[in-house]
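Peer 1: Compute the structure for the input listed below.
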Amino acid sequence: MLFFKKPKITLAELIPDNYVDIHSHLLPGIDDGATDENHSLLLVNRLRELGFSQFITTPHVLPGVYNNTTEDIKDKEKLIASFYKDQGVLNPFSAAAEYLMDNVFLDRLATDPLLTLKDNHVLVEMSYINPPLQLKEIIFEIQMQGYKPVLAHPERYLFYHKAFDEYQKLKKAGCLFQLNLLSVTGYYGKAVLEIAKKLLDKNLIDFTGSDTHHERHIEFYKQSVRLKETEMIAFKNALQKNALFKLK
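Peer 2: Got it, this is the predicted structure:
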């Protein structure tokens, strides 16, 4: 008797039509993402072939490394919109930011309006080395200012991998979670994959994002998704929830 293995599903096959990406680095020359306008256009066209329709692109605001201000980001957004218009391409962008939560961010939060994904949702991240000492205070202040914190790629913070209850605490504190799409292929390694699976299994993931910086990220969409049935259901649900951020 012959037994046939169930064909593996690639990440590209799971991207829904008109997918809204809420985490990318497609504004050119502003962080470690797209290097120039043509590179930005190349990345966008490649992603559109996969089903992406709109991009809320989120350059880093990382003091000492990428000292981007709201004005810097909005100016770059205008320039790229003009470039896309000249190319005869409908501009698919809205610019927000990916804010590093630290002391500087607390000061910014108290004095300047933040760039949001849509409405009051703001994308935040932590250092990959350790969480900020004042994390609870920051999350509280974000909400006191009327924002909803969306934590970028929680599965990539290795310091929480052996302290999974910290994820539960963050959720209870009001954090929403955005999973990186490539995490379910093993792109970031086995440890990140296993935590991504567990977060999905526990229904802790709210949204997804590509976190695209370069072509190598896009190439990995050809890889198989390494999820069990229940994890796959949660992943598909999270993909669909990104419709909340659809641009006008």
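Peer 1: from here on, contacts and neighbour counts on C-alpha atoms
Peer 2: Will do.
Peer 1: distance of the residue nearest to residue 97 when sequence neighbours are not counted from residue 119?
Peer 2: Spatial nearest neighbour of residue 97, chain neighbours left out: residue 58 (4.0 Å); criterion: C-alpha to C-alpha, 6 or more residues apart in numbering. With distances taken as C-alpha to C-alpha, to the nearest Å, residue 58 is found 15 Å from residue 119.
Peer 1: quick one, which of the two is more surrounded?
Peer 2: Neighbours were counted for residue 58 and for residue 119 using other C-alpha atoms under 10 Å; residue 58 has more, 30 against 10.
Peer 1: ok, the more buried one - contacts?
Peer 2: If you count contacts by C-alpha atoms under 8 Å, 6 or more residues apart in numbering, residue 58 has them with 22-26, 95-98, 123.
Peer 1: If you rank the residues you listed by neighbours, which is first?
Peer 2: Each of these was scored for neighbours by other C-alpha under 10 Å, and residue 26 scores highest at 32 neighbours.
Peer 1: how about this one, so we can line them up?
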Amino acid sequence: MQAIHKPKAFFPAFYSFRQQIMFGNLFTPRYATSSLFPDGMDMHTHILWGVDDGAACLEESLGIIRRLKAMGLKGAYCTPHIMARYPDNTPDFLRRRFDQLLADTREEQFQLRLAAEYMLDNQFNEQLRRYTPLTYDGIHLLVELPQYYLPGAWKDMISSVRDRGYIPVLAHPERYGRLLQQEDFLQLARQEGVKYQGNVGSLKGFYGKSAAALAQTFRTRQLYEWWGTDSHNIAMAKRMPLKN
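Peer 2: Okay, the predicted model is just below:
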């Protein structure tokens, strides 16, 4: 796994951040997408089929895996959603499904590991209370926010991750443009040592121009700890560029 680094400083002020968005993407170097993954591991995928809005069947899982191999990757973390929308997705259930996927994909010679993407919703604290969470390495816990608003108890949720001895890793922060303008969010992120996982597709505009600009700013400032494709299906995986 990629080396763990100390949290990096965030944007000094929003006005300078806006300038980065406006002018930071004029000259963008191109190089192999695989170079974003120095240890060869995609840190965010929905390869585990039939458990969320990701791969629907084994063939789709295999298709995603083969595309990631074509990108030069050697493995990926399966990070299925754990959220109120998918009440069956307990760690035990996902481990059983993952073990079956390992058996079914052994011939691909592609390293698969299991973590999860936790939504900060009204079930989050209950999930942490009842189950040992599915983390990257026993410490780093991948979390996501609702797309357009901060849940009322979001501060307590972030703090509860640290209180339980885990480090929150915020998935695709570039997709939360308006939220990143809120100083209380940025302050808590710094205080709690939140780390960031970027989506490769954001760099190519999969989620709009604003997300692309934010992703490039995060990348330029070396704020991303890890990268992921966030692949949900074969079509999405095939859109992933071999160069960025």
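Peer 1: Residue in the second structure paired with the residue nearest to residue 97 of the first structure?
Peer 2: Residue 58 of the first structure maps onto residue 79 of the second structure when the alignment is built from TM-score structural alignment.
Peer 1: roughly how far apart are its match and residue 38 of the second structure?
Peer 2: Applying C-alpha to C-alpha, one obtains 19 Å for the distance of residue 79 of the second structure from residue 38 of the second structure.
Peer 1: Quick one: the helices in the first structure, in order.
Peer 2: Assignment of helices within the first structure using DSSP state H yields the ranges 11-14, 37-49, 70-86, 103-111, 135-144, 165-172, 190-201, 215-219, 229-241.
Peer 1: Most tightly packed of those helices?
Peer 2: Here the criterion is mean neighbour count by mean count of other C-alpha atoms under 10 Å, and of the helices of the first structure the winner is helix 190-201, at a mean of 20.
Peer 1: so it aligns onto which residues of the second structure?
Peer 2: Aligned using TM-score structural alignment, helix 190-201 of the first structure spans residues 209-220 in the second structure.
Peer 1: tell me, how many neighbours does residue 52 of the first structure end up with?
Peer 2: That count, for residue 52 of the first structure with other C-alpha under 10 Å as the rule, works out to 20.
Peer 1: residue contacts, the residue nearest the centre of the second structure?
Peer 2: A centroid search over the second structure (C-alpha atoms, centre = their mean) returns residue 171, at 3.5 Å, as the residue closest to the centre. Contact analysis of residue 171 of the second structure by C-alpha under 8 Å, 6+ apart lists 117, 142-144, 196-199.
Peer 1: Mind doing that once more with 6 Å?
Peer 2: Neighbouring residues of residue 171 of the second structure by C-alpha atoms under 6 Å, 6 or more residues apart in numbering: 143-144, 197.
Peer 1: From the residues you listed, which land in strands?
Peer 2: With strands defined by DSSP state E, the entries of the contacts of residue 171 of the second structure inside them are 143-144, 197.
Peer 1: which among the residues you listed gets closest to residue 175 of the second structure?
Peer 2: Taking C-alpha to C-alpha as the measure, residue 175 of the second structure sits nearest to residue 144 out of these, at 10.2 Å.
Peer 1: Over in the first structure, tell me which residue corresponds to the closest one.
Peer 2: Aligned counterpart of residue 144 of the second structure in the first structure: residue 125 (TM-score structural alignment).
Peer 1: Could you verify my assumption that its match touches residue 105?
Peer 2: No. Between residue 125 of the first structure and residue 105 no contact is recorded; they are 10.8 Å apart, counting by C-alpha atoms under 6 Å.
Peer 1: what do these two both touch?
Peer 2: When contacts are counted by C-alpha under 6 Å, 6+ apart, residue 125 of the first structure and residue 105 have no shared neighbour.
Peer 1: And residue 102 of the second structure, what's its match in the first structure?
Peer 2: Under the alignment by TM-score structural alignment, residue 102 of the second structure pairs with residue 81 in the first structure.
Peer 1: and what of residue 172 of the second structure?
Peer 2: With TM-score structural alignment as the criterion, residue 172 of the second structure matches residue 153.
Peer 1: in the second structure, what residues pair with stretch 30-37 of the first structure?
Peer 2: Against the second structure, the aligned range for stretch 30-37 of the first structure is residues 51-58 (TM-score structural alignment).
Peer 1: Now the matching stretch: buried residues?
Peer 2: Using 16 or more other C-alpha atoms under 10 Å as the burial criterion, the residues of stretch 51-58 of the second structure that qualify are 51-52, 54-56, 58.
Peer 1: again with stretch 141-148 of the second structure
Peer 2: Of the residues in stretch 141-148 of the second structure, those with enough neighbours to count as buried (16+ other C-alpha under 10 Å) are 141-145.
Peer 1: What is the nearest of those residues to residue 242 of the second structure?
Peer 2: The shortest separation between residue 242 of the second structure and any of these is 25.1 Å, and it belongs to residue 142 (by C-alpha to C-alpha).
Peer 1: My read is that that closest one contacts residue 169, right?
Peer 2: Yes. Counting by C-alpha under 6 Å, residue 142 of the second structure sits close enough to residue 169 to count as a contact (4.7 Å).
Peer 1: Roughly how far does the closest residue to residue 125 of the second structure other than its chain neighbours sit from residue 172 of the second structure?
Peer 2: With C-alpha to C-alpha, 6+ apart as the measure, residue 157 is the residue that lies nearest to residue 125 of the second structure, at 6.7 Å, once sequence neighbours are left out. With distances defined as C-alpha to C-alpha, the gap from residue 157 of the second structure to residue 172 of the second structure amounts to 18 Å.
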